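1. Dropping the sequence and predicted coords here.
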Amino acid sequence: MAFWQLIRFRVIYPLVLFFLLFLDGNLMSSLGGVLNHFPFHILPLLTLIWLFYAIEFEVTNRIPFWVYVVVIGLLFDIYYTGILGSYTIAFLAACVVMERLRPYFDERLMSGLLLCLIGLIIYLLVTYATGFIINIADVSLGRFLLYELVPTLVLNIIIAALGYYPAWSLFQVLS
């Protein structure tokens, strides 16, 4: 791989990650009436899906991936909640689990989506647990699973499936 290709990848990946950080919030803001229609609470997690693509297509060794995970978690904490740690821990936990499970999955779409599903579940459960610990989550676990976890998983798996091959081809072009 040429030096300019490596630099190009190291520039484009964090720019897209940073863009998706704000796109997540913008989608929640502009589509709040649709995504938060009582009793459902659906979260677009485009940032986590982008991190999943890096793990799935094995490009984590070409970029300072774990630095990006921590930085994006801190930015999520600062920008969206003002409470440091909850999203940082959630991003780290989801990415660590996906990274550890990655050798057991191949690059086919369904295997990748199962790995993404596991990462999304870990992320959402960690954010729920941290919210429960610091007393900002006042929803029962059953209600959380039914009205937030399941609809969020459905939306994000559809988004991950739609972006799977375009992300794969982008990573092929950049590397």
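-> Received the coordinates, thanks.

2. Please count neighbours and contacts with C-alpha atoms only from this point.
-> Fine.

3. which residues does L109 contact?
-> Counting by Cα atoms under 8 Å, 6 or more residues apart in numbering, L109 touches A161, Y164.

4. hold the first one in mind and look at this next one:
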Amino acid sequence: MRISKMRYFFPIGAFLFLFLDGSLSHLLSQSFFTTTVAVESRLILLWSVMAICYGQVDHVFIWSAIIGLFFDLFFTGVLGIFTLLLPFMVYLTRNVLTFFNRSFIVVLLIYLIDITVLTTLFYWANALIGFTSVSGVTFIGRTLGPTLAYNLATYVVLYWPLKLFFEKFS
């Protein structure tokens, strides 16, 4: 019986992308967080989507819950939001992908839909517990639009390296 290298590479990569989410947000904070823009880096979601599309990862739901817990601990301060949302996005992506062939455009659209759903659910959860009082229109213009644009650019840059990585090691 051969042990897959992805068993080790997936959690290491997930924590690396989680670290990159925070590091890029910190390094680019002058541009990411202004009075008119709030960009949220979703590289950990890109890692998960690419793993689902091109990799064969064991226990992806468990890993996404663990990564979501770490995201909550380090970035949000409220335990449970990402711990539940990230596995939900993995579940949603896995089910939607059964209807489509995997290609650059299809995975891009699934990724953008995932970002929209995740960011909106995150906004609603924060509005529910009183962490934000921003209107829906302001949220769309100030956060969702710039977040989609930034993550679209990172997808275009990282698509081929991640695809080759997951195909090689799965």
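-> The structure has been received and is ready for your questions. Note that the structure is predicted; figures quoted are calculated from it, not measured.

5. Spatially, what comes nearest to A125 of the second structure if we skip its sequence neighbours?
-> I81 (7.2 Å; Cα to Cα, 6 or more residues apart in numbering).

6. what number of residues lie near the residue mapped onto that neighbour from the first structure?
-> Counting by TM-score structural alignment, I81 of the second structure lines up with S86 in the first structure. If you count neighbours by other Cα atoms under 10 Å, S86 of the first structure ends up with 22.

7. and the gap between S86 of the first structure and I157 of the first structure?
-> 23 Å (Cα to Cα, to the nearest Å).

8. Return the longest helix in the first structure, judged by number of residues.
-> helix 3-30 (DSSP state H).

9. packing partners for that helix?
-> Packing partners of helix 3-30 of the first structure (3 or more Cα pairs under 8 Å, 6 or more residues apart in numbering; DSSP states H and E): helix 46-56, helix 65-76, helix 150-174.

10. Could you tell me where the second one falls in the second structure?
-> Just to be clear, that refers to helix 65-76 of the first structure. Going by TM-score structural alignment: helix 65-76 of the first structure matches residues 60-71.

11. Buried residues in that stretch, which are they?
-> Residues of stretch 60-71 of the second structure classed as buried by neighbour count (16 or more other Cα atoms under 10 Å): V60, F61, W63, S64, A65, I66, I67, G68, L69, F70, F71.

12. Check stretch 72-90 of the second structure too.
-> Buried, per 16+ other Cα under 10 Å, within stretch 72-90 of the second structure: D72, V78, I81, F82, T83, L85, L86, P87, F88, M89, V90.

13. The fourth one is in contact with F71, isn't it?
-> Yes: using Cα atoms under 8 Å, F82 of the second structure and F71 qualify as a contacting pair, with a distance of 6.7 Å.

14. Identify, from the buried residues of stretch 60-71 of the second structure, the entry nearest to S29 of the second structure.
-> F71 (17.9 Å; Cα to Cα).

15. need the helices and strands packed on helix 3-30 of the first structure in a markdown table with distance to I122 of the first structure, can you?
-> Listed next are these as a markdown table, based on distance: least, Cα to Cα, whole Å:
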| stretch | distance to I122 of the first structure |
| --- | --- |
| helix 46-56 | 11 |
| helix 65-76 | 14 |
| helix 150-174 | 11 |
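
16. Quick one: residues contacting F132 of the first structure.
-> Contacts of F132 of the first structure (Cα under 8 Å, 6+ apart): D138.

17. so what corresponds to it in the second structure?
-> F132 of the first structure maps onto A127 in the second structure, by TM-score structural alignment.

18. Next: V16 of the first structure.
-> Counting by TM-score structural alignment, the partner of V16 of the first structure is G13.

19. who's in contact with that match?
-> W47.

20. Surely S48 of the second structure touches Y91?
-> No: the criterion here is Cα under 8 Å, and S48 of the second structure misses it with Y91 at 10.6 Å.

21. Between these two, tell me which one has more neighbours.
-> Ranked by neighbour count (other Cα under 10 Å), S48 of the second structure and Y91 place S48 first, with 26 against 14.

22. how close does the more buried one get to V156 of the second structure?
-> Distance of S48 of the second structure to V156 of the second structure, computed by Cα to Cα: 16 Å.

23. Please apply the same query to G141 of the second structure.
-> In terms of Cα to Cα, G141 of the second structure sits 22 Å off from V156 of the second structure.

24. Settle it for me: which of these two has more neighbours?
-> A direct count of neighbours by other Cα under 10 Å for G141 of the second structure and V156 places G141 higher, at 14 against 11.
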